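In: pasting the sequence and the predicted coordinates here, then a few questions.
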Amino acid sequence: MDVILAVVCLGILTVALLFLGRRFKIPSIVCFLVIGMLAGPYALSIVSDQSTIETIGEIGVILLLFTIGLEFSFERLLKAWRVVVIGGAFQVCTTIVVAALILHMINGVMFTEAIFFGFLVSLSSTAIVMKILQDRGEVETVPGRTLLGILIFQDLAVIPMLLLTPVLMGSSISTASLPFEIIKVIAILAILIVSAHWVVPWVMYRVARQKNRELFVFTIAGICFAVAWLTNAAGLSYSLGAFMAGLIIGESEFSIDAVSNIIPFRDVFAAIFFISIGMLLDTSVILSQLSIVITLLAIILVAKVLTGSVASAILGMPTRVSIFVGLALAQIGEFSFVLAKNGVDSNLMGPGPYQFFLAAAIITMALTPFTMNMAFPVTNLLYRLFPDRIKRPDPRKDASGPAPEELSGHIVIVGYGMTGKSVARAAEILGIPYNAIDMDPDVVARERAADTHHEIIFGDATHREILEYAGIERARALVVVISEQNVVPGIIHLAREMAPSIYIVVRTRHVNDVRQLLDLGADEVIPEEFETSVRIFSRVLAKYTLPESDIDTLTKVVRGNGYRMFSRAHDPLPSGNQDPERAFGDLHIHTLEVGAGAPSVGKTLRQLDPWNTRGVGILAIRRGAASVTSPHPDLIVLPGDVLILYGSETNISRFRPLVAGPAKTA
């Protein structure tokens, strides 16, 4: 097929399937894999040249892992050393052993081939997991940070795996040449470290001084492919070199500009990679050898879920986090395809097993969004089936000090991040007792060491025992400020069941989540979207030269009116037919000048009654150099007054004739 025609067909197929995927809520990663299967040589043959497919895939994974490397940092790696070293090492090593033993015992595969299969299974997809976490807004949550640490170790573990693969073949590398290979890798790493500290910053500085965006972008791309070629020359993979190149540029002072130029192409790189992976799969293999594919799929899922969950549990994570980590890692990674290709080239893996592995691997990738969504219901199911064997975290055993006092009328704070700490500090200033709950063991240990006067409870607030220990039945208020939005409804429901009279305040990201949380029992919901709009509103008012005190007053008016929609006590949506996002999203700020001879001139605001008659609120009135905020209802409207209003476009249009002067005639 003509190249241009192939590109057009591939584009049409991509747009169509992405549209259908969006319509039926199918993750984009699954759509890209299906697109690759349909467009590849085993289906529609839009792209049939195997070498072209491999080249596209190689370029795609190079660029994709380069962007991932840009967002990593050595500083983050050092801070997460416990998760990286302990959790990552345990997960990788146990997965290799478990997968190899299962394959060896069930299918009688040679031990060296089983170990190589363990290498392939032990690695997970950094691109898939991080993309899903970014879409869910959970990168900075406890499960997100745990996954990131383990994935970092997996990426680094590729180096010894690539070195050991020839050893498994038996004759490629002798014992005498092994030290030379290790020295070569160390030398390459030394060159990369020197480049990261001196060469790259010097080059980037000279390029940045030219103030030419095209030169800057191509320099970044050149560094990416140069480092990828250098690592490949050392016997490692192009993709690992691209990841290292991203780390090098990410450590320079030009990293933010580099990210801003490269990140817009990240989704394109991801699409190219996943489409190319889909093209490699011979779909007839799944149908003709279904039993073998299912067996491999079962081995992969069992081994990875089990070892990932146990690795997280060893780090001290609650059961829910451990299960989520295991399910999130239950797919084959990008580097596994690189290792598998090396295995095929070296006859360690035959073409048939390679296709079986590809089929099982691509299925695990496609299942990842769904397995990650299963974590919460799976955890609840396990607790119901095995209430005694799978015990929830006991805060009494974990506490480093004595149990907290029997507090009464206190605040229970779920989530001890920035917002949770702010609530706690405010409570301290006002002399209000509180108990805080967090499930990050590092945060709990750090806060306990720094603060001996208040109890920081380690545990998962979705568990009844944790809320009981925090004294939820005796508390006056519950504040839920955690980043994992999918578990917030469960916390609200459980808290309302345990303490029917408690006042529940919840933070959420989106306004359209308000209705669900109010229906579940929250008394007040704070949407971050709304708070952001209020902050922007205050900044805009500053440009109208209003005094700061007036801006504060107006902000309070807008915030007060808005939160009536987000509180059960003043719920204007009893029927549930009106969406809070739509209802409040239609309101805008307007300014109208009162014209001479307008119908409103000489009337009081009470007489006009704009809110009840037109659905328009008057926030302030500018009269000459003075500003009147929260004007009194008996204030008389004068010609030349500038009214600062809020309301929908329709209502403002209905109100405008009252303040507009008579039309001028020619």
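Out: Nice, I can see it. Nothing here was measured: the structure is a model prediction, and the numbers come from that model.
In: for the rest of this, base every contact and every neighbour count on C-alpha atoms.
Out: OK.
In: residue boundaries of the helices in the stretch 351-500 of the chain?
Out: 351-373, 375-385, 395-398, 418-430, 441-450, 464-469, 488-498 (DSSP state H, counting those that start in this stretch).
In: now the stretch 151-300 of the chain
Out: Using DSSP H, counting those that start in this stretch, helices in the stretch 151-300 of the chain cover 178-194, 200-209, 213-233, 238-250, 255-262, 266-280, 283-288, 290-314.
In: secondary structure element for the residue nearest the centre of the chain?
Out: The residue lying closest to the centre of the chain (C-alpha atoms, centre = their mean) is Gln134, at 2.5 Å. Element membership for Gln134, per DSSP states H and E: helix 126-136.
In: contacts for that helix?
Out: With contacts defined as C-alpha atoms under 8 Å, 6 or more residues apart in numbering, helix 126-136 is touched by 29, 64-65, 68, 139, 144, 148, 151, 270, 328-329, 333-334, 365, 368-369.
In: now Arg622: closest residue in space, sequence neighbours ignored.
Out: Excluding the flanking residues, the one nearest Arg622 by C-alpha to C-alpha, 6 or more residues apart in numbering is Val642, at 5.0 Å.
In: that neighbour is in contact with Glu593, isn't it?
Out: Yes - under the criterion of C-alpha atoms under 8 Å, Val642 makes contact with Glu593 at 4.3 Å.
In: and the comparison structure, right after this:
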Amino acid sequence: MDLYLLESMSIILITAVVILLIFNKLKLPSMIGLFLTGIVLGQFITSTSLITEISELGVIFLLFIIGLEFSIEKFSSIKHYAIVGGLLQVVITTLLVMLLSLCAMPLNRAIFLGFLVCFSSTAIVMKLIQKKQLTHTLQGRVTLGILIFQDIAVILVLLLTPLLGGESINLALLPQILTKLVALVLIILVVGLFIVPRALKEAAKTKNRDLFMLLVLFICLGTTFGTSAIGISPELGAFIAGLIISNTDYAHQTLGYIQPFQDVFMSIFLISIGLMIDVNYFIQNILLIVAFSIVVLLLKFVATLITGEVLKIPIRTTIAISILLSQIGEFSFVLAGVGITHGLLTNELFTMFLAVSIITMSSTPFLQNITPRIVDLFKRIPYFQVDEELSMIKEEEVQSQILENHVIIVGFGVNGKNLSRACYHYHIPYVIVDLNPLIVEKEKALGLPIIYGNASNESVLKELKINDANCIIIATSNYESTLTTIDAARRLNPDIHIIVRTRYLKNVDEVYAAGADVVIPEEFETSIVIFTKLMDYYNKDVDEITDTIDTLRSDNYYEFRSVAPDELTTKLNENLTDLMVESLYVKDKKQLDEYEFKKHDLTVTAIIRDNKTILGISPKFELIEDDLILFTGSQENIEFFLKDYYNVDGGI
């Protein structure tokens, strides 16, 4: 392995960790810290080509995730803002920048510079919207619509860039190009509609995380390679790969698997941008850089303000949106790199652009904090009728599927099915998540609100609207997954009520410590059910049964968390009067009717085998070694039975 690469990556990572820790203490955006990491390290690392190549994977994964998160439903609910608002914002910004730039550069470069400036940072803006809980406001919806349009538009601009750089379309090659495009569309349709969904389903059925993740990575990188091989940009290939998976039931789980890769490589990408900054140039031209940054912020603010006026959005909301979208986005860095390749940017202009971009991105959180002051300035202008509060989105424009104050049911086994029926009966909004693709496919066809995924994955929990949920019920049998789900749910929504079903009493304390509010151990509850049925069979008083059960459940099962099965009968007997519960271990294979329980007027209530409780036993039930028989009867009858059959070894 290349030791230089290891050395460089180690230095980069430890520097980033230190700087991000400081930024976290100061409550400053991580993105600025990553830029600063690159700027600092740029003074010591001489060769950055290898790091830049690695960082390009961050762009690939980012576009893959954008395709993955894109859905027709999401787009259709905000199509007016996305199409009209997005188009206006991009076109107006590009025109304003182009007109100002024409005095210093030719038309093609001026247009390209307009394209560079018109895109905003999806990463920064969406984090701010989520942090301020603006998702369902008019401000959040319009902003999201414009960002979606920009994400799609950047693909088109990447395709147009070679033409702006002077490359001409050879008409003789047009049939060949069209053939490639038609073939690509056909392949995408076949792969997207038939092959990928089937492959993902088969991988999901195995419940093998590594297999599923490797398949997803192959789809992402394989599609990217395929489009590159026929002369189409790898960025478009990554977007198409995400788009293919977005129409399957496995999009949310895929997002969870791919997100860590995207986060790591995108961080390296942002650091690599900082590495490109010439500190000496930055210091020498600081006033010019700041001036250009202010011009960019003002131009984008004005362009979005005009867009808001056309859409007839209240001015206060328009101002807030204009501030949110005033920075240059991360896609512009990708576009700038392509522009250099095609001679649309000089090295000096590229350095200036990077510096201006970093300043505009860094200023966004601070500008958002002073939004009220900017609104006050607009109040002094007679033309603007400033509303007093940020407008909420109109009721008819809100998606009917928005979940609020709902219950999340994790696992759709017997418990999950019963819980969903109860929620449906009492009109409690709920959503289900399960890792069995066959169950998800079947129940979704029946109209149940269910998605495929692992609830321990943050991306899946976000899709389940964990932030708006009141309660999450974890009814799966995987103990490790239960603990990670509790941790993720508590981090994403500290106030959510967490109810957990666990199999064994010994796990109760650990589950409570992990953050659960209520823990129901299946092992102990089974004995409670057996006891209740037994008491009902003997016509015991309901109040007496209830009091006994309450006693058994007191102190959160404290007495029973480390109780062996044979000790459980002793504790049950402490609460009973004329009826005894007893247990015996089996030493040899026999049928149940070979033991004369009926002759001694005793009732077998259950068999415990390998920590599993077996009910509804027939007389011909086959017993095996180490089975534990639970039976009930009067003390006198039990003593006669034991006298006849109990041997010296303590087994039967």
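Out: Now that the structure is in, tell me what you want to look at. Computed from a predicted model, the values in this text were never measured in an experiment.
In: give me the TM-score for these two chains.
Out: After superposition, the two chains reach a TM-score of 0.59 (TM-score structural alignment, normalised by the length of the second structure), with 441 aligned residues with a C-alpha RMSD of 4.1 Å.
In: one step back: so the helix holding Gln134 of the first structure versus helix 351-373, what angle?
Out: Relative orientation of helix 126-136 of the first structure versus helix 351-373 (axes from the mean of the first three to the mean of the last three C-alpha atoms, to 10 degrees): 20 degrees.
In: so how much does helix 126-136 of the first structure differ from the second structure once superposed?
Out: Comparison of helix 126-136 of the first structure with the second structure after fitting gives an average deviation of 2.9 Å (mean C-alpha distance after the TM-score superposition for the first structure).
In: returning to that earlier point: the helices of the stretch 151-300 of the first structure: which one's closest to Leu605 of the first structure?
Out: Across the helices of the stretch 151-300 of the first structure, Leu605 of the first structure has its closest neighbour in helix 255-262 (50.5 Å, C-alpha to C-alpha).
In: that closest one vs the second structure, average offset?
Out: Mean deviation for helix 255-262 of the first structure: 2.2 Å (mean C-alpha distance after the TM-score superposition for the first structure).
In: by contact count, what packs against that helix?
Out: Where contact means 3 or more C-alpha pairs under 8 Å, 6 or more residues apart in numbering; DSSP states H and E, helix 255-262 of the first structure is packed against helix 50-71, helix 213-233, helix 238-250.
In: can you redo those helices as TSV with distance to Ala258 of the first structure?
Out: As requested, those are exported to TSV (distance: least, C-alpha to C-alpha, whole Å):
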stretch	distance to Ala258 of the first structure
helix 50-71	8
helix 213-233	7
helix 238-250	8
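In: right, so the ones you listed: which one is the most enclosed?
Out: helix 238-250 (a mean of 27; mean count of other C-alpha atoms under 10 Å).
In: and the angle from that one to helix 178-194?
Out: 30 degrees.
In: please compute how far the helix holding Gln134 of the first structure lies from its chain's middle.
Out: 6 Å (C-alpha atoms, centre = their mean, to the nearest Å).
In: ok, now stretch 533-549 of the second structure?
Out: 47 Å.
In: now do the contacts for the nearest residue to Leu102 of the second structure once chain neighbours are set aside.
Out: Spatial nearest neighbour of Leu102 of the second structure, chain neighbours left out: Ala110 (5.9 Å); criterion: C-alpha to C-alpha, 6+ apart. For Ala110 of the second structure, the contact set (C-alpha under 8 Å, 6+ apart) comprises 97-99, 101-102.
In: need the buried ones from those residues selected in PyMOL.
Out: Per 16 or more other C-alpha atoms under 10 Å, the buried members of the contacts of Ala110 of the second structure correspond to this PyMOL selection:
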select buried, resi 97+98+101
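In: okay, the contacts of Ala110 of the second structure in a markdown table with distance to Ser10 of the second structure and secondary structure next?
Out: Formatted as a markdown table, these follow (distance: C-alpha to C-alpha, whole Å; DSSP: H, G, I helix; E, B strand; the rest coil):
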| residue | distance to Ser10 of the second structure | secondary structure |
| --- | --- | --- |
| Val97 | 40 | helix |
| Met98 | 42 | helix |
| Leu99 | 45 | helix |
| Ser101 | 42 | helix |
| Leu102 | 45 | coil |
